[in-house]
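> Return a 3D structure for these sequence lines:
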Amino acid sequence: MASKQITIKLIKSPIGRLERHRACVRGLGLRRMHHTVSVADTPENRGMINKIVDMLAIEES
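Next up, the predicted model:
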């Protein structure tokens, strides 16, 4: 059984943000503006997404 996935897209730049926020962007696998990735819907990923929700476009699939 496949785990649920969340598709996220970086829509705002991490430049000038806190180092913790930039670490969350890297931890989610986002490399540049408008880059889209699918990550597993785990509590760890949800926590990183919640820290930088204003920088992301989120689509649950």
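> When you work out contacts or count neighbours from here on, use the C-alpha atoms and nothing else.
Will do.
> what residues are up against the nearest residue to residue 31 once chain neighbours are set aside?
Computed as CA to CA, 6 or more residues apart in numbering, the closest residue to residue 31 that is not its neighbour in sequence is residue 25, at 7.7 Å. By CA atoms under 8 Å, 6 or more residues apart in numbering, residue 25 lies in contact with 14, 31, 48, 52.
> Helix or strand next in line after the host helix or strand of residue 25, which one?
Using DSSP states H and E, residue 25 maps to helix 19-27. Downstream of helix 19-27, the next assigned helix or strand under DSSP H and E is strand 36-40.
> here's the other one to compare against:
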Amino acid sequence: MAQIKITLTKSPIGRLPAQRATVKALGLGKLSSSVIKEESAAINGMINKIAHLVTVEKV
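Below is the predicted model:
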């Protein structure tokens, strides 16, 4: 499948615990950190939960 690059652009501080856990589960730590993941239904669902904190681009 296609790969996507996920970049943390806003801080998860003060967000709901579930949203902070999702950021951590994706492997994002500090601001501007990025990960490349295979696009799947599970990853897309995680991105939808924290769409206001990340930017996503196709690789």
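> If burial is judged by neighbour count, which of the contacts of residue 25 of structure 1 pass?
14, 48, 52 (16 or more other CA atoms under 10 Å).
> What remains of the contacts of residue 25 of structure 1 once you look at structure 2?
Mapped onto structure 2 and checked by both residues aligned by TM-score structural alignment, their matches' CA atoms under 8 Å, those keep the contacts 14, 31, 52.
> okay if I get the residues you listed as CSV plus distance to residue 20 of structure 1?
Output for these, formatted as CSV (distance: CA to CA, whole Å):
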residue, distance to residue 20 of structure 1
14, 10
31, 15
52, 10
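> Residue 30 of structure 1 matches what in structure 2?
Aligned counterpart of residue 30 of structure 1 in structure 2: residue 28 (TM-score structural alignment).
> Next up, the contacts around the alignment partner in structure 1 of residue 52 of structure 2.
When structure 1 is aligned by TM-score structural alignment, residue 52 of structure 2 is paired with residue 54. By CA under 8 Å, 6+ apart, residue 54 of structure 1 lies in contact with residue 12.
> roughly how far apart are residue 54 of structure 1 and residue 3 of structure 1?
25 Å (CA to CA, to the nearest Å).
> Hmm, the match of residue 30 of structure 1 is touching residue 47, no?
No. Using CA atoms under 8 Å, residue 28 of structure 2 makes no contact with residue 47, being 11.8 Å away.
> Report how many residues lie close to residue 44 of structure 1.
Number of residues near residue 44 of structure 1 (other CA atoms under 10 Å) recorded here: 10.
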